[in-house]
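1. Return a 3D structure for these sequence lines:
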Amino acid sequence: MQRSNIEIPQAPSGCCYDDEATFFEDTKHRVASKNKLLVAIAICMVFMSGQIVGGIISNSLAIQTDAAHMLSDILSFAIYLFSLWASSWKATPRYTYGFFRIEILGALVSVLITWIVTGMLCYTAIDRIIHGTEGHDVQGWVMVLIGSLEVCLNIFLAPVCIQSAYIHMMGDLIQSIGVLIGGIVIWLKPKLRIIDFIFTFVFALLDLKTTLTMVRKIFGVLMQRVPHGIDSAVLGQDLCETVDGVDAVHQLHIRSLTSGKVILSLIQHVKQEYKISNVTVQVELSEDVNQGS
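-> As a prediction, this is how the structure comes out:
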């Protein structure tokens, strides 16, 4: 192997832990997302309050479970909103990667709260099934009213949501339609109030599926898994073929600070070609590699 012909500029006298251009672009993205999230949180808070009141009045556990799902949405929006603010904190000598993972930690707390609330509602549903539903008559017309309002809400919020939350909002729409259908059935056939319990378990399973998807993403970030859509082998080969002076690439590590925020040990070529924001490079001369082998 020949010596790698790469010039490394001297570090500036003042040490900086953030790239100013990247920081400016992140700031514009934060402002745009913040406004959408504030609108979504305000509207969801109003409707969640209505769900809780409607669930108590109608004696419907399905509505209360749907309210728990709405609580999960609000917590997710609030945590992401907080993370947008926290990510504006510049990196420090102690926290050189910044504070992007606050979003991941907050998402984990949101999942735990959702599991606790949903578990309590499922326990109540099982208790009513075992000990009978006497004194727990479900008011179908209230379910129809709440379900109709929820469907309208989700249709309204669909264009407001950030792209990453769109699929989640579609899940909310499905649950709202379920409440509406269940309410119509119970309104027409009051003795079929068992449907309310069935929908409670169905909604709980949907919540579990949604949160498990979140847990997998959280686990991937914390375990520093290679981000989705990037093939490290192909990327390493591409570096050797396209970047002058690079003889070989070894110990290539790719990871996410948080959802959508990637860090990679590469050079400026990767910034442009793969749209990765932060780059860390460790250069070894060919003779150093040979001596170490």
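2. For the rest of this, base every contact and every neighbour count on C-alpha atoms.
-> Fine.
3. just so I have it, where are all the helices in the stretch 1-150 of the chain?
-> In the stretch 1-150 of the chain, the helices defined using DSSP state H, counting those that start in this stretch lie at 20-58, 61-86, 102-131, 140-157.
4. Dump those to TSV, plus mean neighbour count and distance to Gly245.
-> Formatted as TSV, the helices of the stretch 1-150 of the chain follow (neighbours: other Cα atoms under 10 Å; distance: least, Cα to Cα, whole Å):
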stretch	mean neighbour count	distance to Gly245
helix 20-58	16	27
helix 61-86	22	39
helix 102-131	17	38
helix 140-157	19	51
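5. Just confirm Ser256 is within a strand.
-> Yes. Under DSSP: H, G, I helix; E, B strand; the rest coil, Ser256 falls within a strand.
6. Please provide the structure for the following sequence as well, for comparison with the first:
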Amino acid sequence: MKPDADKKKLVLALVLLGGFMIGETVAAVLANSLALLSDAAHMLTDTASIAFALIAMTLSTWSSFGSYTFGLKRSGTLAASINGLTLTGLGGYLGYEGIHRLIDPPEVGGATVLIVGCTGIVANLLATWTLAKANRDSLNVEGAFQHVLNDLYAFIGTTVSGLLVLTTGFMRADGLAALVVAALMLKSGAGLIGESTRVLLQAAPRGMDPERIRATLLSESRVTGIGDLHVWEVASGFPALSAHVVVGDHSDPDDVRRQLTGLLDEEFGIDHTTIEVARSSTAPTAENISARGCPPLRGDSPVRIPPEANRVHER
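-> Here you go, the predicted structure:
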């Protein structure tokens, strides 16, 4: 999916949800419905998340400049983190208010809640369908999608509460619907915070096991040791790797590096690599590596790369 196509989908969803949010806020005040007001608050976070996604999508395309050697590629991750924090905060507040409504339920305009809820389902179905076609491998876009999807579920709950209030007079249904919305917001918010934190803390991307990568590198017959292996994600869909590699005395370091670079790209989709290669006879012991805080070498030769033997290659 091209970035420009994703932007168009995000803009369409932003206009659709932003317009509906204004109308829903007015209806919530007129109907005295916390369920509708919670939906409107959720839609506010929807529109904000989409706006953040659009801004982050633009910033992430900037090339490196000054001290920002990766450009602003993690702006999308920051946007997802902000979205998660917003969802969590609003979810907690609405849960608190929902409990109060269960204890002391006010009068609620059931007909208004029902009509607005049904309309909201249609609006969110359109927005969800639009964003589902965007590139959801991006944590940034996925954050916006999760906002809208949860709002769809919330509107279903609101519609049911409006129907119950209208047909049975059960006013606590409004508070119950608000609690359902709050629970969904907390769940999605926690998920976004967790995923964005993994990227910011430079954990290995999901589905990429560093030990399996180490074993794959060691499967190359000329490699006798692997040390200082790091696998992380610069941004969504941008994995990176660095490693110290030790080879036999008669091996060509440049040829081994090319072989390993191609292997990492083919097996794991990692095409941004920094690999230092040295022959075993010129490298110091593994104890020196441990002393400087690097992960221990694994393989036949417990060695570290000396400065004069370093060969660095980046793609």
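7. circling back to that earlier point, output the helices of the stretch 1-150 of the first structure as JSON lines; include the columns distance to Thr200 of the first structure.
-> Shown next, in JSON lines, are the helices of the stretch 1-150 of the first structure (distance: least, Cα to Cα, whole Å):
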{"stretch": "helix 20-58", "distance to Thr200 of the first structure": "12"}
{"stretch": "helix 61-86", "distance to Thr200 of the first structure": "4"}
{"stretch": "helix 102-131", "distance to Thr200 of the first structure": "7"}
{"stretch": "helix 140-157", "distance to Thr200 of the first structure": "13"}
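8. what's the neighbour count on Ala173 of the second structure?
-> Ala173 of the second structure has 26 neighbours, counted by other Cα atoms under 10 Å.
9. Give the aligned equivalent of it in the first structure.
-> Residue correspondence to the first structure (TM-score structural alignment): Ala173 of the second structure is matched to Ile195.
10. Now do the one helix or strand its match maps to: distance to the chain's middle.
-> For Ile195 of the first structure, the element it lies in under DSSP states H and E is helix 194-222. Put simply, helix 194-222 of the first structure sits 14 Å off its chain's centre (Cα atoms, centre = their mean, to the nearest Å).
11. wait, what's in contact with the spatially most central residue of the first structure?
-> Compute the mean C-alpha point of the first structure, and by Cα atoms, centre = their mean the closest residue is Met214, 5.9 Å away. By Cα atoms under 8 Å, 6 or more residues apart in numbering, the contact set of Met214 of the first structure is 107, 111.
12. what do you get if the cut-off is 6 Å, keeping everything else the same?
-> Listed by Cα atoms under 6 Å, 6 or more residues apart in numbering, Met214 of the first structure has no contact partners.
13. Trace it over to the second structure, please.
-> Match for Met214 of the first structure (TM-score structural alignment): Leu192.
14. follow-up on the earlier one: name the nearest residue to the match of Ala173 of the second structure, sequence neighbours excluded.
-> Gly182 (6.5 Å; Cα to Cα, 6 or more residues apart in numbering).
15. what residue of the second structure matches up with that neighbour?
-> Under TM-score structural alignment, Gly182 of the first structure pairs with Ser161 in the second structure.
16. buried ones in the host helix or strand of that match?
-> Taking DSSP H and E as the criterion, Ser161 of the second structure maps to helix 139-168. Judged by neighbour count using 16 or more other Cα atoms under 10 Å, the buried positions of helix 139-168 of the second structure are 139-166.
17. so how far is Val283 of the first structure from Ile79 of the first structure?
-> To Val283 of the first structure, Ile79 of the first structure is 38 Å away according to Cα to Cα, to the nearest Å.
18. and what of Leu222 of the first structure?
-> With distances taken as Cα to Cα, Leu222 of the first structure is found 26 Å from Val283 of the first structure.
19. Leu37 of the first structure now?
-> For Leu37 of the first structure, the distance to Val283 of the first structure (Cα to Cα) stands at 42 Å.
20. what do you get for Ala125 of the first structure?
-> According to Cα to Cα, Ala125 of the first structure stands 61 Å off from Val283 of the first structure.
21. For the aligned partner of Thr47 of the second structure in the first structure, which non-adjacent residue is spatially closest?
-> Aligned by TM-score structural alignment, Thr47 of the second structure pairs with Ile74 of the first structure. Closest residue to Ile74 of the first structure apart from its sequence neighbours, by Cα to Cα, 6+ apart: Ile41 at 5.8 Å.
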